[in-house]
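Trainee: heads up, no residue letters with this:
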């Protein structure tokens, strides 16, 4: 299982100045994507809209790209809660109860899937910024390796060569 990625402010790991700079640039690019608000993409009743707004306000990194996953999460949560209420109203020996329990299990899986799809908003964006910073550092290293190498003149070798020519 992958470890959660931390933002630059929360990191305790030693980074070079170049790594820190690239990481900061990449995090700022990723954070710039999160400036819009998610909007419901499916038809919702008032209760679902309240849940949607509550989740949208819960995390300020949600943006318009998270609208679909957030809408599907809210729909699945609403259906899950409605089925749970129906199950509680039925007698424990009612034949219809087993079918509702299976449907609740299905919605439970759907809620988990949609919640994990939203993890891109929570942890994956920082991981993406980290990867972007690593790529930028590697690109700079490659550029330095491809740049023409200027042969530095060693002053001691120059003096040594000059003394050889004098004899």
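Mentor: That came through, no problem. Since this is a predicted model, take the numbers as computed values, not measurements.

Trainee: make it CA atoms for all contacts and neighbour counts henceforth
Mentor: Fine.

Trainee: pull out the buried positions in stretch 68-82.
Mentor: For stretch 68-82, the neighbour count (16 or more other C-alpha atoms under 10 Å) marks 68-80 as buried.

Trainee: name the nearest of those residues relative to residue 166.
Mentor: Out of the buried residues of stretch 68-82, the one with the shortest distance to residue 166 is residue 69. That distance is 81.0 Å, counting by C-alpha to C-alpha.

Trainee: all helices of this protein, in order?
Mentor: With helices called from DSSP state H, the chain shows them at 17-33, 46-58, 67-89, 96-117, 119, 125-146, 155-166.

Trainee: how about the ones you listed, which one is nearest residue 3?
Mentor: Shortest distance between residue 3 and these, using C-alpha to C-alpha, is found for helix 125-146: 9.7 Å.

Trainee: helix 17-33 and the closest one, what's the angle between them?
Mentor: Between the axis of helix 125-146 and that of helix 17-33 there is an angle of 140 degrees, by axes from the mean of the first three to the mean of the last three C-alpha atoms, to 10 degrees.

Trainee: structure two is appended below for comparative analysis:
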């Protein structure tokens, strides 16, 4: 099952105006957080560094928390490209070519995995905004309940108080 979350703007679900407003506020807070740009973790070769920078430019939602996944993605893509170049030089029936193809497929799996990890952070941020909005709504409901209910007078305490004053 896909891990998808709809922004409140795209959500057609029935909800109160208050709930919709709180969810919009929470999403806005999450979306407008100060974002620090991602930085490579560890050292990268010059070609890898330019690839990393290109990926950062592609998505302005990437932040410093995405640095590890972006670095791993960059390394895997670079290594896969090097292997593909080497594979093009070899005869297709050569044993070395078969081994290179296996390694290329392993890098493909790694690339897909890292790309999936990079898609999660924004999704998690939106889900967190939804959870924050739900918490805010529950707090507001509790406040309203506390304001609406007058303090009930315990009849036994009222009798005790009345008898105290008589003495």
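Mentor: That came through fine. Since the structure is predicted, the reported quantities are computational estimates derived from the model, not experimental observations.

Trainee: may I have the TM-score of the superposed chains?
Mentor: The TM-score (TM-score structural alignment, normalised by the length of structure 1) is 0.78; 151 aligned residues with a C-alpha RMSD of 2.2 Å.

Trainee: related to what we said a few turns ago, and the buried residues of stretch 68-82 of structure 1 as CSV, adding distance to residue 151 of structure 1?
Mentor: Compiled in CSV, the buried residues of stretch 68-82 of structure 1 are given as follows (distance: C-alpha to C-alpha, whole Å):
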residue, distance to residue 151 of structure 1
68, 58
69, 57
70, 59
71, 62
72, 62
73, 62
74, 64
75, 67
76, 66
77, 67
78, 70
79, 71
80, 71
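
Trainee: just curious, which of those residues is nearest to residue 52 of structure 1?
Mentor: Compare each of the buried residues of stretch 68-82 of structure 1 with residue 52 of structure 1 using C-alpha to C-alpha and the shortest gap goes to residue 74, at 6.0 Å.

Trainee: you'd agree the closest one is up against residue 50?
Mentor: No - here residue 74 of structure 1 lies out of contact with residue 50, judged by C-alpha atoms under 8 Å, at a distance of 9.5 Å.

Trainee: if I look at residue 102 of structure 2, how far off is residue 13 of structure 2?
Mentor: For residue 102 of structure 2, the distance to residue 13 of structure 2 equals 46 Å [C-alpha to C-alpha, to the nearest Å].

Trainee: these two: who's more crowded?
Mentor: Using other C-alpha atoms under 10 Å as the criterion, residue 102 of structure 2 and residue 13 rank with residue 102 on top: 12 against 8.

Trainee: against residue 108 of structure 2, how distant is the more buried one?
Mentor: Here the criterion is C-alpha to C-alpha. By it, residue 102 of structure 2 lies 10 Å from residue 108 of structure 2.

Trainee: what of residue 145 of structure 2?
Mentor: The separation that residue 145 of structure 2 has from residue 108 of structure 2, given C-alpha to C-alpha, amounts to 56 Å.

Trainee: higher neighbour count, the two?
Mentor: Looking at residue 145 of structure 2 and residue 108 with other C-alpha under 10 Å, you find the greater number of neighbours at residue 108, namely 15 against 11.

Trainee: how about the contacts made by the more buried one?
Mentor: Applying C-alpha atoms under 8 Å, 6 or more residues apart in numbering, one finds that residue 108 of structure 2 lies in contact with 76, 80.

Trainee: in structure 1, what residue corresponds to it?
Mentor: With TM-score structural alignment defining the correspondence, residue 108 of structure 2 maps onto residue 108 in structure 1.
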